[in-house]
Each structure stands twice: as structure tokens, then as C-alpha cells.
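Q: Okay, predicted coordinates and the sequence, questions at the end:
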Amino acid sequence: MKGGGGGGVAPAKRRWRGLAIGVLFLVFLSMLVPLGFLLGLHNGFHSTGIVPLQHTSPSGDPSSRVDNLVKKFGPTLSKDILKGFVNEAKNETSSTNSTPKSQQRKGIPVPPQVVMKPLIDKSISRVSGKAGMRAGNDVNDGSCELKYGSYCIWCEENREEMKDSTVKKLKDQLFVARAYFPSIAKLPAQNRLSRELRQNIQELERVLSESTTDADLPPEIQKKSSRMEAAIVKAKSVPLDCNNVDKKLRQIFDLTEDEANFHMKQSAFLYQLAVQTMPKSLHCLSMRLTVEYFKDSFDEELSEKYSDPSLQHYVIFSKNVIASSVVINSTVVHARDSVNQVFHVLTDSENYYAMKLWFLKNTFKGAVVQVLNIEHLNPDFYDKATLSHLTLPLEFRVSFPSSDSAPAIHNRTEYLSIFSHSHYLLPEIFKNLEKVVVLDDDVVVQQDLSGLWNLDMGGKVTGAVQICSVRLGQLQSYLRQSSFRKDSCSWMSGLNVVDLVKWRELGVSETYWKLVKEEQQVSMKERSALMASLLTFQDLIYALDGSWLLSDLGHDYELNTESIERAAALHYNGNMKPWLDLGIPKYKGYWKKFLNLEGQFLSECNVNP
């Protein structure tokens, strides 16, 4: 029994001894495998821990799989950037493991405990604007394309310099602080932080109420911004209910959107008010001239030239003293024989005496100027209601699709300037004249216009620059008529040669008023004038060469300088007239050089367009 018991114990010990040896062998193998990886024994990895980005045979090589993975996550990453990325990474040693995780590049597979420095690529490191706001600090490194695709390339190609960046930063800080403040203020333990936030919010509100650009900011603004940034960091570290912060943030968003809409509507209204009303300085000038006219007695010399058909007669409809003065001055300066020029300025009762005094006190190289009050005229015309007030040339902005399939966002917009009701009184006002040249008061003459008097218009009523980019067929929704040729070009006022003899023969004025009366029953008054003018002069327009008049200086910023200098006359049609602060600055010089700023009333009324 004893021997049998001893024989039973020995096999058990041998079994346990075998299991122990097996465990030790497995432990040894488990140590060899990572050691092999660390020593670079595996063919798929190198000692630097970087996967080689090179093409290999499709045999399941790990480097090929990693390369495909990189392509999957970064479809827009160029090969040059990838090569630069790998070359820089290969220069790193294992000591880079100590680099913080915040510097790791997102979106690219990295072996464990291998950290790469951000790749700064000049082609995308200067991205700003919307991409900068979306991507934050990461936009300035090479990961931008991995995160945002070709949007980064688009932003770089269309990059604009950020203006007033400090003001925008302050507004963003104020925005965030207002979102956190209500939640912080409810915590009794954060009274100090609450007071700090309130104080910083009040300081930034006061600064931004007085400053709209970086140049307006006080010198100590950087300190204020730093204090606000520190307060925001503290607020973010406080445990808060995210729902409350989110609710306040959305509330601020809604209020900001409402405020933006209000300011947008207000700015649109003020813009229209500014372009449709006379500036304060010009109104002051007109009133001062009117008072001066009645203070002193001025004898107006009636000239026989006013009705001499052998002279060159120019007609200007205007309520603006200095605008009509610029037209006349620029015309006589470039005239070969200004003595034969006669200017007829038609205005209203409000500006009549100011106009008379201005042109009595100023001379224009021998040319004579006649000022007429259109409201005091009594021509033999059947519609006396048109004489109740002066109407200036009408300007229309028309939009229509550039093609039949183009969406509405791609509509093409053109500006048209046409005759007003007052223009159709010309044959009755100047009964003794045979031909006149009509100039708008927003025109500047740059060359001699005497060639217009030698034109053979072939029986046409008026000579005008045609706008064939806008044909009557494209304005069918405005014309509401089918009895017109759709391929007929529209025309532009500004500089027009008018054959008054032919006008009377064809009864152009009667045709116009008939169309106006018919159209006013179904549409607005201004729209009826557009329709009636275009249809009245259909087939009666003599096309002047485009070099006689260059239009669009009152709305188009992209006009060619060479075209401006070659044109015989410049037309500032559009809302941005040269005498307004809203005028396009680079075009104002062509107008201002013919404005005589010497005079007592000009300085007293601060007239300096």
C-alpha cells in the first residue's frame, strides 16, 4: 500500500512540472515578440516607427495597407505634402514620444507612441477667413486639407486680408462671456468669478460702443482682451449645466440675427434716402444763393442767341447748381469755339433763383447760359398737368436671366437711363430751334462736341448710344406689349442729339402721351414712362458711336481706365453720383476737376464733394 501510494504521487508531480515548463515557454515567447518589433526585426516596420509611403506589390504588405488607409482618410492630400510629411517624420527619433498629444496630427494613422510634428506647408499655412474660423488653430498646419478637403485650397485662392481683427476678436469674447455669465451668476461659490465676468463684459461693451475699427480702439485694449480671455477660461473650467449655456447661446444667436436684419433694413433705407435726397451742403448752397439773389438787384441781359438756330444749343434738366455748372464748364473747356454755344438750364421754382444768380456771377468762356423755370412756361400743349413739376431723366435697374436655363441667382442686371415727361416738352419750349443736344446733369464732357452738329441722322428723331446688351425682347415683362420688334436695342440718355423738326413732323410727343395714358391704367407711373419711351422711339434712334458716351460710372466699379479716358463724355448713371459721399472714389476725379470751388457760399456751406 505504501509503495502503491508512492507510485501514485510521482506521475502527478511530473504533470505539474510539464505545465510549469509550458508556462515558462509561453512567457518567454511573449517577451520575444514585442522585443522583435522594437528591434525592427519585422519586415513591415522600421526602427523609426514610420510607415514607408511607397508602392509595393499587392502581396498583403502592411506598408501597402497603411498607404491605402492614408489615401482613404485623405483623398485630397497631394503627393508632395505626403512626401514632405514622411521625410520630416523620418528625421524624428524615439525621443519624440515626449511630445504632448495636442501636437499629434489627426486623420493620419500613427503607430503607438509615435508623435509627428505639424507639417507647415506655405501653400496652406496662410489660410484665413471662414476656413480659419472653422478650423481654428489647425488650419495653419498641413492637416487642414485632411480635415476640410479642397475647401482649404479654395480659401487660399480667394483669401482676403482680415480687417479690424481685434474688434472681431473682442466681439467674439463678449459673445462667449454673455453665454456663460447667467449660469456662473447662479452659483454662490463663484461670486468672485461672476463679478469679474460682469466687469469685463461692461468694459468691452463700452469700448465697442465707441469703436468700430481697430484704429478707434484705446491703447490698453490688449490688456482688457487678456483679462476677458482669462475670465472665459475660468468660466469654462467651472462644472455647469450645458443645457443652460446652450440655451443662452441660442438666445444670443437669435437676438444677433434679429439685430443684423434690423441694421440691414436700416442701412438699405438710409442708402436710398442718401441717394434720393439733396445733400445738406448743396441744399444750403441753393438757399444762400436764393437769399442773395433777392438781397441785391441783378439785371439779366436777354440775349438774341437764346433763339438763334444757327448756334449750338445744349439743354440741361437739373435741380443741382454745381452739377449743371460742371456740365457747362466741362463742355466749354473742350469746345473749339465756345462763343457759339448756348446752354438752356431747365429747373423748378425752388432752385430757379439760385441757378440764375450762379450763372450770372460766373462766366464760361463766352458761352451764354439761359435759366428757365419749367413751371412758369405755358407752351401750347394739351396736357398742362405735366408742367406741375420738373422731372429729371429716369433711371431703371432691370434684371433678367442671362440664359433660359440659368437660375435666378445668375440674373444679369443692367441700368437704363431714359427721357422723363419733361423731355417731351422740348419741341414746344424751343419753337424756334431745329436741333438741340440734351445733356443730363450727371455728365462730364471730355472732348469737343461740335461734331454732333454735323451728323446726318438719316431722318431719325434722336441720336443716342444704343445698349444692345438689353433688347426689347428681354424687357417684355416691363413693356406688356406685343407690338414691338424684340431684337430692337434699348438706348441711353445722357448725351442725345434731338432733331426737333423731325420730332414735330412725326408727333413723337403725342405718341408718347398716348402710350403713357394707356399704360398708367395697369402699371406704376415710372414703369409706364419706361415702356412709353422705349416704344415711342422704336426705329427712330440714330445709333451714335460708343466713344461719344461711356455710361455706368455711378454703379460699376470695374470700368477700364483707358475706356474712360477715350470717351468724349462720361455718364454717372446709377445711385452713386459724384457729388455724393457715396460716389465711387476713383471716378470722382474726372468730375471734380471741372468744379470751381472758389466762392464764399461754397466754403460757408462746406461744399466739397
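A: That came in fine, so what should we check first? Numbering: from 1, shown residues only.
Q: contacts and neighbour counts: CA atoms only from here.
A: OK.
Q: how many other residues sit next to residue 248?
A: Other residues lying near residue 248 total 19 when counted by other Cα atoms under 10 Å.
Q: show me what contacts it?
A: Counting by Cα atoms under 8 Å, 6 or more residues apart in numbering, residue 248 touches 179-180, 182.
Q: same thing with residue 341?
A: The contact partners of residue 341, taken as Cα under 8 Å, 6+ apart, are 311-314, 332, 367-368.
Q: Kindly report the same for residue 372.
A: Residues near residue 372 by Cα under 8 Å, 6+ apart: 344-347, 352.
Q: Tell me which entries of those lie within strands.
A: In strands, judged by DSSP state E, the following of the contacts of residue 372 are found: 344-347.
Q: Take those and write them to CSV, including neighbour count and distance to residue 544.
A: Formatted as CSV, these follow (neighbours: other Cα atoms under 10 Å; distance: Cα to Cα, whole Å):
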residue, neighbour count, distance to residue 544
344, 20, 23
345, 27, 24
346, 23, 25
347, 25, 27
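Q: Just put those in CSV and tack on distance to residue 487.
A: Below are the ones in strands among the contacts of residue 372 laid out as CSV (distance: Cα to Cα, whole Å):
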residue, distance to residue 487
344, 35
345, 36
346, 35
347, 36
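Q: and the comparison structure, right after this:
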Amino acid sequence: METIHVVAATNDDYALHLAVMLNSLLENKFSENPIQIYILDGGNLSVDSKAKLEKSLQRFDVKPQFILVDASLYSGCLINRYYSMEMYFRLSIPDLLDHGIQKALYLDCDLIIEEDITILWNNNIDDYVVGAVFDPNELRREQLSIPKEYGYFNSGVLLININKWTENDILEKVKQFISDHPSALKYPDQDALNVILHDKWLRLEDKWNVRANRLNKTDIILAIIHFTGKTKPWNGKPPGKSAYLKYLDNTQW
């Protein structure tokens, strides 16, 4: 039975929210597929946070693997109060996982998973570099000169084809684009990924990445709630906050 490889990146500021996300994921996983969780750490994740993350997952008999990332690889990338260094670590996933792993699922920390992640994992991306959910941001697509037929995607949920990512040298291409076009980027890694992968991504069902601010405007059966934007369930009252609080109770924070 195929192992599901889930990857996230965090620091001390987001460790709690990662624990909430992973609890929601594991609480709603009903398949018998083994799961391995990898947590990317650029040196800003304390021993205490790591211990709390491990204890938060113990009841599922899942032990996360912490992987230290060389943060200097992203020294030239835009980093500020909204864009942390850890945001870029997803770009290195194929280089960080063991050889032989062919697919990985990257997840942002500010998500709540409400459906069995195995269903998402089982999408066939053999002919694509990534699977992602369409983002109806026509302005960004136009500003980045992406042809309309390809659209624009949100990078908070990425099903990654490891081999194709490596073959296409995506890490270096994205870093180069970020370096060459700093003034053109609003969402640095996401914009760059959309340009580089504009004709190499599979559109996943919308339910796998639904922005919280759209919860009251859609009739989509939710699979993943994504708390995009500045208003989060830990600093405000966005739609979907009750789901976050439900899983928060099961963490070590």
C-alpha cells in the first residue's frame, strides 16, 4: 500500500498552527495507507516546539521527521513580516526527501483538512509537475502575462511530482525568476511558480483549497479550508474559525 508523504514548513511562530493542521489531517484520514510527515525547519524551530509537535501527533501513532533546511539558499528572496523564509522551503522538497519517493503533498500551516487526504493523494499527476487548485485571481494572471487558458493557482496545497520537478529544474528557475523580477511579484513564490509551471500543472477539485473568506459565498463541499490573508483564526474571527478551535483542543498548546 502506497505511503502518503506530507510536507510542511514552520518556525516557532507557526508551530502551533501546524499542529492544528496536522491534527485535522490525521483526524479525518480513514484509509489504511501509511503516512509519513516531514517538517522543514530552517533553524527557527525550538526543541520545545518540536517536542510539542511530536506529542500533538502521538495519539495517531505518527512521528514526524524534522528536516533541517539550509536557509542561505533563499537569502536573495523577499522576506518580510508577511513572507517568512519558511515559505520558500517548499521549493526544495524534491531535494530533501529520500531518493525513491516519487510524489509529495505540500501543505501550508494555515489550513484545516476536513476530508480524507488519501483522496487528494490519489490524483494522477504522472504527466504534470504539480497538482494545485485554481485561484480566480485574473488580475495576477494578467499582470504575470500568463495565457488565460492556463489560469492561476494557489500554492498552499501542492501535489508534487518529484521526478518532473527535478527534471525541469524548478527550484533554480523559480529562484531566478524571483531574483530577476522582484518588483513584479505580489506573492513571491506563488507568482513565480505560476509563471514557471503555467502549462505544467493539473487542476485539482476546488474543494481541496477553499479560502476561508469564501466559505459563506460557495456551495462547494469543503475538503480543505485555507485561512489566506491577514485575518487568521488566532488573531480574528474569519469564517471557519470554529473548525480551527475544534482541532486546537487536541494539541499540546
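A: Thanks, I have it. Remember, it's a predicted structure, so these values are computed and weren't measured experimentally.
Q: Next, the TM-score between them, please.
A: After superposition, the two chains reach a TM-score (TM-score structural alignment, normalised by the length of structure 2) of 0.83; 246 aligned residues with a Cα RMSD of 3.2 Å.
Q: May I ask which two of the ones in strands among the contacts of residue 372 of structure 1 are separated the most?
A: Within these, 344 and 347 form the most distant pair, 9.7 Å apart (Cα to Cα).
Q: The stretch 451-600 of structure 1: strands as residue ranges?
A: Taking DSSP state E, counting those that start in this stretch, the strands of the stretch 451-600 of structure 1 run over residues 462-471, 489-499, 541-543, 569-571.
Q: scratch that, the stretch 251-400 of structure 1 is what I was asking about
A: 312-317, 341-347, 368-373, 394-400.
Q: The first one: average distance to aligned residues in structure 2?
A: I take that to be strand 312-317 of structure 1. Superposed on structure 2, strand 312-317 of structure 1 shows a mean distance to its aligned partners of 0.9 Å (mean Cα distance after the TM-score superposition for structure 1).
Q: which residue numbers in structure 2 go with that strand?
A: Aligned by TM-score structural alignment, strand 312-317 of structure 1 corresponds to residues 4-9 of structure 2.
Q: Show me the contact partners of the matching stretch.
A: Identification of contacts with stretch 4-9 of structure 2 by Cα under 8 Å, 6+ apart yields 18, 33-41, 86-87, 89-90, 93, 103-109, 118, 121.
Q: Pull out the buried residues from that stretch.
A: Residues 4-9 are the ones in stretch 4-9 of structure 2 that count as buried (16 or more other Cα atoms under 10 Å).
Q: And the residue nearest to residue 471 of structure 1 when sequence neighbours are not counted, how far from residue 467 of structure 1?
A: Counting by Cα to Cα, 6 or more residues apart in numbering, residue 471 of structure 1 lies nearest to residue 489, which is 4.4 Å off, once chain neighbours are set aside. Residue 489 of structure 1 sits 6 Å away from residue 467 of structure 1, going by Cα to Cα, to the nearest Å.
Q: before we move on, back to that, can you pick the most crowded of the contacts of residue 248 of structure 1?
A: That'd be residue 180 among the contacts of residue 248 of structure 1, by other Cα under 10 Å, with 23 neighbours.
Q: Map it onto structure 2.
A: In structure 2, no residue is paired with residue 180 of structure 1, using TM-score structural alignment.
Q: Then residue 180 of structure 1 would be within a helix, right?
A: Yes - counting by DSSP: H, G, I helix; E, B strand; the rest coil, one finds residue 180 of structure 1 located in a helix.
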